[in-house]
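**Q** heads up, no residue letters with this:
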């Protein structure tokens, strides 16, 4: 039971009296507001025990007990900082972290937490009382089981057989109002959703279902729907942009017809108006929360002006104005269109719901790594408005996703806000800070900075406790089905992985790549302009637009690991140093082995985009800068952004939408910036064409090779998929984004090739889910012996191996959470990993993983040294105080006489 745990504070109220820490008692006043606490506690004895003394004024406290308790309760930064004159501007002050005292603060915080636990568990009555509170509030869920074996689906295609897990899921959606189908990629979620929709309509539980799917899947969903229910009445809205008049006609069409389902694209979901009352309600709620947060900041400043920054009233008013403007803009955009309540929609199904994970939230946690973007996205807010309306009116919601957690366990909070907001409210967890204190912990520790030269104190939201409780809350609304679950009932449900694990293909590193990453010089530094040198120079500098930063260094490191020509298009790369050639060679071998059955293969390439259609690639010209088609500049720019955009520390792509891009390009054009020059900043070299040339030279006809980018429309894409499934196209190359969700080309698939590593595990799962899924006729013909080959490529001594290690760590963490109830886990380190640093690059450049172990050991030594120094200082001060007090005692005795 942690000191900051929400259920403890709620029970004991705002005023905790006789709060015993060790053998001391103190009246402590705690104000609780929007998930944050403000502590009022002044006691010299407690300062002696837990306070951090001022390094220059040892008789005063830089961080007194009150401040430390405040930080611990609120998961705040424990760093101790001192002001000094900015060497670059004598008129300004900068704050420098004192590592020694920061480490002491961390140590004192741990002692404080342990003292609290001792106090809790010393008293039997108090201990059992708090345990009862926890059990009544958090440990009170008994999970239901769902058996859909008796379901008989009227109107369902008799030639389609449903698996037991699908029937169980359909039955669950009938029973529950909010469900997340967390089924393995390829397990048949689409069919579950379609059957659930129709069966609930037949039973009178729902009237009209709205199904929001990724833009490129609207037609595919429509086809699947009619295949399952030939007599269904379904409206399929294509993903094309619509005019104001067309939208009005569409909304009226939805409202005035008794559709079984309306299938729309994700981008169109935001166009469907929300009830005005819900918008006004959420607007008022955000305003009230902002006001409460400002009140809390004022309270904190009044309580401790030395430690707390004075709240900025102008910034606060600007924030209120911004909130009002955002919601006023939503209302203005909706205009007089009818909203979803008037359309008769009472059931919402969202396919690939993890794409809406960036929901805005408020937190008092500052300078904490590992948190998602607080601002959120417009489409996530729009979906939240819709789910809020549906919850308030007892309607139904279903999320479909094979990857509910993409990057961090904190994403679970947003999923709960969408699907079970009432449960969060009942448990006092509606604010993120309360949720974080109950299930998470901020870990304060020394980490090597990006330069790999020095250490800094980093506060990271990276540890989760009571994982069993959180897992139970999740499983209360999530229907979890993994391939392992299915294989227990049907060992041949999906193809097994050949050799039970991916085939690792490691390519030698060229001297040019080695120099680009970094080579150690005799003076211990690295060659000028190398990745490691750039990273070392970035440390301590604020990232500004147009300047080098860690993310751009990491992106360049990934590009050079894929192909040096992405850095220097004019370079010559020998076959032994080429991942493209290594992949082509393996593809060709599989091509020959499966020629009789027309076995097909997929090649995933993330950090490059083709410059022309696969059938227009010149087999003679190595310089494919001459092969550029006349593309729409916006399409070309969007493709460049997909491959070249930077990423945040959570691995999320930082790239504008096409509309935002269009506006940005218009602004640049107005300023006289040449758009062609802007677009020409992208890579001239094309990995796709390079792979194609190798394949053709080896003997595969060019017309049997295609790029996913060849298909510009949904119709063209479906036609391409059919050609792959028939074996007309034997090799299909594409990016994880374009060849992931909705790419059903598994019928003859024999191998998948991952030429570079994606950022997030959900992308990898979607990639491999193209092959590890039902519907492979070659597997059906020989289920005992068929194995799906998965190749992973890496260039030795580059950032490739670190990328694969990160993905493995994240994937393992996600699976551990999903199976926490089976594994008995109650604590879990978060799998959200920070940005890279020079030590990682050094380890990869030298091929010596012990460098990273050395870094960890040095960090531990640094921490222990700081503890030792702090202990000595405290010891010397106490010795001096003891002598002074002894002399005062003699004097006072004389006075008393």
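**A** Looks like it arrived, so ask away. Quick caveat, the model's predicted, so the values are computed rather than measured.
**Q** from here on, contacts and neighbour counts on C-alpha atoms
**A** Noted.
**Q** quick one, strands of the stretch 551-700 of the chain?
**A** Using DSSP state E, counting those that start in this stretch, the strands of the stretch 551-700 of the chain run over 600-604, 646-647, 653-654.
**Q** mind listing what's buried in the longest one?
**A** The reference is to strand 600-604. 600-604 (16 or more other C-alpha atoms under 10 Å).
**Q** what lies in contact with it?
**A** Contact partners of strand 600-604, identified using C-alpha atoms under 8 Å, 6 or more residues apart in numbering, comprise 587, 591, 724-725, 727, 729-736, 739, 748-756, 767.
**Q** and that strand, how far out from the chain's middle?
**A** Chain-centre distance of strand 600-604: 26 Å, with C-alpha atoms, centre = their mean, to the nearest Å.
**Q** same question, stretch 786-805
**A** The answer for stretch 786-805 is 22 Å, by C-alpha atoms, centre = their mean.
**Q** state the distance from residue 269 to residue 349.
**A** Residue 269 sits 11 Å away from residue 349, taking C-alpha to C-alpha, to the nearest Å as the criterion.
**Q** overlap in contacts of the two?
**A** Common neighbours of residue 269 and residue 349 (C-alpha under 8 Å, 6+ apart) are residue 212.
**Q** presented hereafter is structure B, for comparison with structure A:
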């Protein structure tokens, strides 16, 4: 695998006050030298400076004329500020939300097209409003329908009646809806993307574009994304245009979580950045790719209601991993925390601390009701519009957080996990008073409801903290910061120790929340759906610039609740993701084991409330780890011994009396010589004659 060394880069015109790390310069050189690049750097590794330096360097070298940077909506001001910090004299165009209003859009597009910009910066939502030509969209839709018709013909030949019906439905939806994916209603008659002169595209937080449409016959296998977003479709068309303009090159993706939810997202990243490679290997269709690199695994899983186990087929195992890694790492510049060894704080106790709260009779009765509702749904006795598994799962998760979210009349339970969290937050607030230590509290299943009769975990936690003598002005909700100015002011207050407890959701307080300076603790009141959300949450505190040597992360679970299922889901999803990010290509199969998943397994076991289950989970994890190490060791020994034995046999054959007597005829030597040592039969005969 090629290694890129950018230590020679001087980056003319960049500020002398900013010194890039070695991994950042290496990544810049990789972008300059490669066609397309995926900056899969851990959260907090400085991807912004890397992209900016690469874009300006490409412009300086004449390899780009007008690069465009596409950033999350809330990151526009921060990204622009950091660009000018690194390149104070850069000529940039920053297009905000107001610039994309219908009355001003034509003028903005004219400025982009006619200006000689070093960088054009837009947000994700604004980027979608830049139209792609109608012909481009029609061609793409026609190709997708052709692929489905081919799949239908193949299934009819194999008499696959069920799959034919499902593919026919997909084709019908394509004909009716795929035109709508291009967001026609959001675009007006102005210059198209192709006419703006953009020749390089940098996409920050690229995992937000993972729901890219694809055709598959694997419709009943869990673990595969089944949704298609118009945002991803729009980006895919623009990426294809940039690559056609640059002979397959010109696109850079940046994300700390390139695989955020399912393993199949690796295929999506390859479609964006390696479509030519996929076509050369006949892997551009998902089923071909999955048949080469994946297997559907059937195993027992805890049911969502926590009442028992079920058999589930899931796309959760990869085969031919070295070949997949070799292909993927041609574009992916992977940098994990272990690789970089960045100056970040260490975790107290070496891992997140799990706090388990006991179940209650009300919770048990509620879960039993959910089980009964599930049975009705399975039997078809309920209209999906009235009740469905998504609704049951959401209510089960809320009940695990606080029963009052689903049954407002229930009394406050002093042993609930929210009350346990209040105790921890208050104690840490007292212990860190001398340094004005700050804390983040993440909660996705509730929102602030000031003045409302509906129960809110946010308002409840805030009221209880104030009752424990924490000043109200030191507690803030991220949801109250509604614009860039108020967010900047709030972040400043947290960094200065004026706000010491900040509550928010992953969406509001995840990526872009740089308040790490005084953070001493982080609290997960609930478990999100995606491992990427855990990465983004914990990346707020385990980050460069935190002045504390040790920090604490708490994960709160309720026994006998949906918490066990949620942490199991995270465990399932994180296994292969961790292996991809570490670049482990010594194993041919990515099995259902990974050391990074052990903490999730521990949380799942603790949530069950059975100490024996906890002990069993620990022992099972250790056995799995040792078994995997043994298998890898045996395979490595075989790979090392095989060429040694082959050469030994060749030497023994070459110098034996029998070999000299028969003059080493070619027929005798076939299979005995290593490939590097097998010469012509005449040369071996001359050797024997000399003997």
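**A** Structure received. Please read all numbers here as calculations on a predicted model, not as lab measurements.
**Q** any idea how far the aligned partner of residue 555 of the second structure in the first structure is from residue 6 of the first structure?
**A** Aligned counterpart of residue 555 of the second structure in the first structure: residue 792 (TM-score structural alignment). According to C-alpha to C-alpha, residue 792 of the first structure and residue 6 of the first structure sit 45 Å apart.
**Q** what about these two, which has more around it?
**A** Set residue 792 of the first structure next to residue 6 and count neighbours by other C-alpha atoms under 10 Å: residue 6 wins out with 24 against 19.
**Q** so what's the more buried one up against?
**A** Neighbours of residue 6 of the first structure in contact, by C-alpha under 8 Å, 6+ apart: 428, 434-435, 437-438.
**Q** CSV for these, including distance to residue 811 of the first structure and neighbour count?
**A** Shown next, in CSV, are the contacts of residue 6 of the first structure (distance: C-alpha to C-alpha, whole Å; neighbours: other C-alpha atoms under 10 Å):
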residue, distance to residue 811 of the first structure, neighbour count
428, 30, 17
434, 27, 24
435, 23, 19
437, 24, 25
438, 24, 25
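**Q** and the two most separated of those residues?
**A** Maximum pairwise distance in those, criterion C-alpha to C-alpha, is 11.3 Å, between 428 and 437.
**Q** all helices of the stretch 601-750 of the first structure, in order?
**A** Along the stretch 601-750 of the first structure, counting by DSSP state H, counting those that start in this stretch, helices occupy 633-644, 658-670, 675-679, 687-698, 714-726.
**Q** can I assume residue 316 of the second structure sits in a strand?
**A** Yes: assessed with DSSP: H, G, I helix; E, B strand; the rest coil, residue 316 of the second structure lies in a strand.
**Q** the first structure: which residue goes with that one?
**A** Checking TM-score structural alignment: residue 316 of the second structure goes with residue 462.
**Q** show me what contacts the nearest residue to its match once chain neighbours are set aside?
**A** Closest residue to residue 462 of the first structure apart from its sequence neighbours, by C-alpha to C-alpha, 6 or more residues apart in numbering: residue 830 at 4.7 Å. Residues counted as contacts of residue 830 of the first structure (C-alpha under 8 Å, 6+ apart) are 408-409, 461-464, 813.
**Q** so which of these is the most crowded?
**A** The contacts of residue 830 of the first structure, ranked by neighbours (other C-alpha under 10 Å): first place residue 409, 25 neighbours.
**Q** now it: how far from residue 810 of the first structure?
**A** 10 Å.
**Q** now the common contact residues for the two.
**A** With C-alpha under 8 Å, 6+ apart, residue 409 of the first structure and residue 810 have common neighbours residue 831.
**Q** three-state assignment of the closest residue to residue 803 of the first structure other than its chain neighbours?
**A** Spatial nearest neighbour of residue 803 of the first structure, excluding adjacent residues (C-alpha to C-alpha, 6+ apart): residue 757 at 6.3 Å. Three-state call for residue 757 of the first structure (three-state DSSP): coil.
**Q** can you list the buried residues in the helix or strand harbouring residue 687 of the second structure?
**A** Assigned by DSSP states H and E, residue 687 of the second structure belongs to helix 681-690. Residues of helix 681-690 of the second structure classed as buried by neighbour count (16+ other C-alpha under 10 Å): 684-685, 688.
**Q** do the same with stretch 108-116 of the first structure
**A** Here stretch 108-116 of the first structure shows 108-109, 112-116 as buried, counting by 16+ other C-alpha under 10 Å.
**Q** picking up where we left off before, the match of residue 555 of the second structure is in what secondary structure piece?
**A** strand 787-795.
**Q** now the helix or strand that that strand is followed by on the second structure. Mean distance?
**A** With elements assigned by DSSP H and E, the helix or strand that comes after strand 787-795 of the first structure is helix 800-818. Once fitted to the second structure, helix 800-818 of the first structure is off its aligned match by 2.6 Å on average (mean C-alpha distance after the TM-score superposition for the first structure).
**Q** which residues in the stretch 201-350 of the first structure form helices?
**A** Counting by DSSP H, counting those that start in this stretch, the helices of the stretch 201-350 of the first structure are 218-228, 244-256, 266-269, 276-303, 313-334.
**Q** give me whichever of those is most buried.
**A** Highest mean neighbour count of the helices of the stretch 201-350 of the first structure: helix 266-269, a mean of 20 (counted as mean count of other C-alpha atoms under 10 Å).
**Q** which part of the first structure matches stretch 251-260 of the second structure?
**A** On the first structure, the counterpart of stretch 251-260 of the second structure by TM-score structural alignment is residues 397-406.
**Q** need the distance between the two termini of the matching stretch.
**A** Start-to-end, stretch 397-406 of the first structure (C-alpha to C-alpha) is 21 Å.
**Q** related to what we said a few turns ago, tell me the counterpart of the residue nearest to residue 803 of the first structure in the second structure.
**A** By TM-score structural alignment, residue 757 of the first structure lines up with residue 527.
**Q** need the contact list for that match.
**A** 563, 566-567.
**Q** would you mind measuring from it to residue 231 of the second structure?
**A** 26 Å.
**Q** do the same with residue 616 of the second structure
**A** Taken as C-alpha to C-alpha, the span from residue 616 of the second structure to residue 231 of the second structure is 44 Å.
**Q** then residue 558 of the second structure?
**A** Distance from residue 558 of the second structure to residue 231 of the second structure, by C-alpha to C-alpha: 37 Å.
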